[in-house]
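The following block contains a protein sequence and its predicted model.
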Amino acid sequence: MTTNIIGKPLARVDGRAKVTGSAQYAADFNQPGQAHAVIVGATIGLGRVSGIDAEEVLGMPGVIAVLTHLNAPRLAYLPHKAVIDPAVGERLHVLQDDLVHFQGQPVAVVIADTLDHADHGAARLNVRYIAEEPIVEPVGPGATTVIPAAGIQPDAWIRADTSRGDADVAVARAPVRIDAAYGIARENHNPMEPHATVAAWDGDRLTLWSKSQYVVNEQAEIAAVFGIPADDVQVICPFIGGAFGTSLRTWPHVTLAAMASREVARPVKLVLTRKQMFSLTGHRPRTHQRIVLGSTADGRLTGLVHEGMGETSRHEEFMEALTAASGLMYACPNLRTRYRLVQLDTGTPNHMRGPGEASGIFALECAMDELSYELGIDPIELRRLNEPVVDESSGKPFSSRSLMECYATAAERFGWSRRNPAPRSMRDGRLLIGMGTASASYPAYHAPASARVRLQADGTAEVEAAASDMGPGTYTSMTQVAAETLGLPPSQVRFRLGRSDYPPTPSHGGSWTMASVGSAIRAACIAVQQEAARRAIADRRSAFFDATPDALHWHEGRLRRHGDSSYGESYQDIVVRAGEAIEADASAQRDPEVAGRYSMHAFGAVFAEVAVDPDVGTIRVRRAVGAYGAGRIINPRLAASQCTGGMVGGIGMALMERTLLDKRDGRPVNAHMAEYLVPVNLDIGALEALFVEEHDPHVNPLGVKGLGEIALVGMAPAIANAVFHATGKRVRDLPIRIEDVLAA
């Protein structure tokens, strides 16, 4: 049995279940006697419901009930906020009044015996409104700009304003200056699996089979909404068909499914349509940013100003780390950041892969590229000249920082030395070829997590944690951590997740699952080993009876005495003698003293090559290479998959994804996959992810950093910089469209 399991490219342990169709997603958990619910969304962007004619619909075949604000039960909506909820404002109280806050907001739910009957009834329901004119554009008349209230608190994790030195004076006096504005369109997550919930009550107890990246929070949220004990709510979600942050929060459809089930006294399934997901489950907010860079003639930054604005709803203040990375990416004695929100009559935005950093670093890295051309300095050399010794935003040393190593590794692999730096100087036939690069960074987050390990009489170990797996390979990587810690082959470890009655874990987002849950699993494995050793010491039939714990150790799944190479006793030996499974729970969290001493981030360098057709303006990413310093890599195969997936998302952000709203009523006009463009196989060239060896004992016991976000973060600016190199035209708004480059 090998203990060298971490670091191996194991195939996914859940792969067979997914490719054979035996993996069950939320909408697959059909229940006996199940009814179907369909949401009716508001067709105005702001105003009130003045009347609902439900009698005709109630008389239609198969319709069981129509719930509106006129007859829906009054819900408790007790206070509850998780880390992923906006700190300021209040979540939507669904069907509790006649107010309409945004286009698509649920104003009714139709429940019927079949989905067809429910769809038909929802389409026929006549809802009358008193409409007002909504404000849905962040720039223009009526838009209200506010200082994010949470961002001015002393302990705010995102600050509204930061400064060091005097940035405005520094950039005004700088010999070389870049002053540019950048925009990013609203994006929607659009995972393959739509949001779905199957709800069933058994007396006062509720079971939800629901798509969720945070099952313990969904349990707590629904308990708060209905005013019932959290122990009376069970949330089950063993598989997620992609999410990218969209199912971090518990959205109103979950409440409606539970409400409908209780009202009709039978299980109810509610699945959102693709169109509804554009209104009801959040989005990456539109942002407008300004970057001002001042430097010496030889490329040393003297001043940096980063001003950013993001959209939010009127009922909640959604914040993201839009300007945070600017304070730590490069050495600069004078810096000022400013972050504001624009309140609009739309649904609340949500975290979307690389939230904040993906948008903010796009602006910063494009500005750095502009500065490199202004100075006539290679973009990599410019970044090397401004490599900081410490995190200048906090004064703390980095726990590890491999940005320059990432540039060296990726540049060599990419062939950056073959690049002619002059714009429009490289061609492949009639195609314009461009090469661009950009830095990436994302915090190495960690949150308290718990896990349970159970040793069975057949020699296997069962591991449980209320985590999620939306695709990165959580089942597999956690199996590897447990197998190596216990000294068992992976085939003898069964990892289970996705139930709220398992030991609690943080959300499956923010690139902290492996750091947090993996550390908890390691701790639980060590705890169960200690418990098994205690059982052996107390058992007169054991060769270790009456030994002292300090005299024993575990090696390759066997308990042995120090200095004794004999066979020892296996878990199975000890469990069989005990006559019952041996179980232990444990928790893990970052040492606050260590966390207070270091700045902890992952870093990366991304290179992209584009081909631009000068006649029709089409842009194709032919290849990209990313190198990442992300601590210890648990599974290189899964890690590479994570990173190339992030690169694909970055291609979408750079060239395709944009949700357009009708200015008259806030309706998403391209709320379907025909006109909301995402990359497909034919759009993807050669993508390669490389990992710089990095030993970081400070971030967590496993030494890991997250990979889910960082691979998307640097991709869009690398592409935008490549487009400039190819065409000589600087496009500062995403997505970059054909018409943006046709005049190049």
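Structure received.

From here on, just use CA atoms for contacts and neighbour counts.
Fine.

Which stretches in the stretch 551-700 of the chain count as helices?
With DSSP state H, counting those that start in this stretch, the ranges of helices along the stretch 551-700 of the chain come out as 571-578, 592-597, 636-655.

out of those, deepest packed?
By mean neighbour count, with neighbours taken as mean count of other Cα atoms under 10 Å, helix 636-655 ranks first of the helices of the stretch 551-700 of the chain at a mean of 23.

What is the burial count for Q492?
By other Cα atoms under 10 Å, the residues close to Q492 number 14.

thinking it is in contact with A461, fair?
Yes: counting by Cα atoms under 8 Å, Q492 does reach A461; the two are 6.3 Å apart.

about what we covered before: among the helices of the stretch 551-700 of the chain, single out whichever gets nearest to E381.
The closest of these to E381 is helix 636-655. By Cα to Cα, the value is 23.7 Å.

hold the first one in mind and look at this next one:
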Amino acid sequence: MTEHKMDADYGASALDRGVQGLIGKGIDRTDGLAKVTGVARYAADQRPRGKLAYGYAVTATIAVGTVKSVDTRAASTMPGVITIITDDPRLPAESPNIGADMAPRFDGVVESYGQIVALVVAESFEQARAAALAVTVDYAPQKGKFDTMAEIGSAKPPHEGAMLPDAIKGDVDAAMAAAEVSLDITYSTPYQVHAAMEPHAAVAEWDGDDLTLYGSIQIFRAARPLLAKSLGIDIERIHMLSPFIGGGFGGKIGGPEIVLASIAAQAIGRPVKVALTRQQLFHSVFGRSDTFQRIRLAATAEGRLTGMAQDSVVSQKVGVSFFEPVALGALSLYESPARQFTTRIVKLNITRAGAVRAPGEAVGMMALETAMDEMAEQLGLDPIDFRKLNEPVVDPMRGVPFSTRRLTDCLDQGAERFGWDKRVATPGSVREGEWLIGLGMATAARVNFLANSDARVRLTPEGIAIVETDMTDIGTGTYTILAQIAGEMLGLSIDKVRVMLGDSDHPDGAGSGGSFGAASSGSAVQLACDDIVAELARRMDAKPEDMTLKDGHAIAGNKRVPIRTLVGDTEIAAMGILRPGKNSRSFSQATHGAQFAEVAVNAVTGEVRVRRMLGVFDCGRILNAKTARSQALGGMIWGIGYALHEDAVLDQRSGSYVNRDLGEYHIPVNADVPQIEAYFVEEIDNHASPVGAKGIGELGISGAGAAVTNAIYNATGVRVRDWPMTLDQILPGLPPV
């Protein structure tokens, strides 16, 4: 067993000496065939041993008040109905936030629209749904608070110990007063939701006091204890399985469906499946807060920043401590002696806010990078030159060195690949018939995390490596990446590696979230393989660094021996244990990139077409070129959605989202997505993780929407500061045809 704590640079490893040629290659997903042929079983596809029943949630139709009574008489006599759960004290009201001890229980008090108040269980989904619609709930409604800015007077600063406390250095007010050039503008982003393709679903089956739970769950170390505490049972009684997940983005840490299915299955003595509908997900699973961001920039006439501030107002449900960390990406991005990043939280009777892909950066960089574009124009500088002029040497907030930082290279390479030199700075200068053409760019930044992660690797007498961890794959390619790491370390082809994920019987992995999954779980696999390599070297009578492993053979001292011969009749097994350490404090760790967009805006109708996008990203070691590119593309597409489409519209009378389905909550579809290119500036970062990789999944969304926004301004001269950019905002400012 090898345990490593990241207290210092990890240095060179057996992965760096590997000659199998797997690391970095764009290898097809090992689980790809199962997914495209329908063999892969997601949560709702699981087949338990017993006869399956179906649960359907009854949700509140008020936002504030109490439940006076629940009338189930008519529903209980309907065909197929087995039971209706209304008074189980474990009944969850909604999805918890990350770090919650248990699912929030429904106690008869309604604090936001769509809370779960009952569960109907029937022989079929259709019967359960019909009966749920027949349940009558009598409420005592009360007046609620739904408008963030109307309640601004009640806003509070972050709680003690918050992930992002207020950060202030120097005097921004004084810098603004003395600035030769300054900018002071407020931007806003709306409520947004995860909109994962796969809905939240769970299948639960009890065997005495032991529970088997199939779910769509990103992070087992969060969901399993949450479920245990919610049910009031020992965690060891729960066998949790989540082999495939159809998109997570932060929302699937363990939603109310896992508790609903569990208590229903226990109540009827049969397995139960609960799948939340798309409409229910908008309210029973947390989304992203609205934000109101005041950006202030102060600069010399030459363009050097002397002050920068991002002061934000966000909303959150009453009683919930999490808040959108808007300024997370800005903290260490640009040099400026005076700096201020604050958040004020308004508590409302709305669906709780939680972690959605790139919490903070996804919306915070929208505003900051649009403001940087506006400031560059005031200064008469090219937007790229302005950013490079304010590139810091060390972390400007903490004063510590960067582990790696290749932002300037990303900007330069991106500009060259995109053809930035062809941009005409004067807005509205380029036309193609009725279409106005514009180019825009923005910086991408995302903080880098590492998480506790364990993995077991077993090398069998047949020369097969088996990797075991409860790490999950939410479509990011974890199965493939871990196989590549093990294969490279042990000198095995990809077909000689078996990766077993999403099973709580396996060692405790990092889980998928925060862009820490690949680096954390991959490092644990590397550490386990280090032990196996050392044992193989001992059996070869060689030092590990003097031995080469390739194509199933060990080579050292003029000997070439099949690995399976060295293994013998008994497998070689090892555990790799990774723990974060002082390096995260000794070095500023982040990923960076440069986003570019070209748009065409119709001068008559205001229609916007994104014609092409290009991104260059710095994410440490690239483990798989194909899956890395896929993650970048997905984030950039999401950025198009944030710029032009996504807006969960809250009814100020009822506290409900009025567009709670994918018909009315607009996201980019194939026709909206242009040619997209993604490239990487690779530099192995051994300060960040033993495997040398940093997060990719959330970086691609950062700055992407701002690049589109800035391109629209360059095309039209219309500057939109409240997203999404809709026709009513663009049309009035269009130049004459």
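Structure received. Only a predicted model underlies this, so the values are computations on that prediction, with no experimental measurement involved.

Surely R561 of structure 1 is in contact with P549?
No: look at R561 of structure 1 against P549 with Cα under 8 Å: they stay out of range, at 9.5 Å.

Of those two, give the one with the bigger neighbour count.
Ranked by neighbour count (other Cα under 10 Å), R561 of structure 1 and P549 place R561 first, with 20 against 13.

Return the residues in contact with the more buried one.
Going by Cα atoms under 8 Å, 6 or more residues apart in numbering, R561 of structure 1 touches A551, L552, H553, G568.

And M725 of structure 2, by the same measure?
A643, L644, H645, T709.

how about the second one, what's its match in structure 1?
When the structures are aligned by TM-score structural alignment, the residue of structure 1 matched to L644 of structure 2 is L655.

Look up how far W157 of structure 1 lies from its match.
31 Å (Cα to Cα, to the nearest Å).

got it, and G652 of structure 1?
According to Cα to Cα, G652 of structure 1 stands 28 Å off from W157 of structure 1.

Likewise for S393 of structure 1?
Relative to W157 of structure 1, S393 of structure 1 is positioned 13 Å away (Cα to Cα).

more neighbours, those two?
More neighbours surround S393 than the other of S393 of structure 1 and W157, with 20 against 13 (other Cα under 10 Å).

for the aligned partner of that one in structure 2, what are its contacts?
Here S393 of structure 1 is matched to M397 in structure 2, going by TM-score structural alignment. Going by Cα under 8 Å, 6+ apart, M397 of structure 2 touches K169, L331, S332, R339.

Same question for R278 of structure 2.
For R278 of structure 2, the contact set (Cα under 8 Å, 6+ apart) comprises P199, R660, D661, L662.

got it, and A639 of structure 1?
Going by Cα under 8 Å, 6+ apart, A639 of structure 1 touches P472, I633, L707.

Then R534 of structure 1?
Counting by Cα under 8 Å, 6+ apart, R534 of structure 1 makes contact with P549.

Then it would be within a helix, right?
Yes: assessed with DSSP: H, G, I helix; E, B strand; the rest coil, R534 of structure 1 lies in a helix.

Where does I178 of structure 1 sit: helix, strand or coil?
strand.

for the helices of the stretch 551-700 of structure 1, which one sits closest to S212 of structure 1?
Closest among those, once you apply Cα to Cα, is helix 636-655, at 19.4 Å.

Nice, that's everything, thank you.
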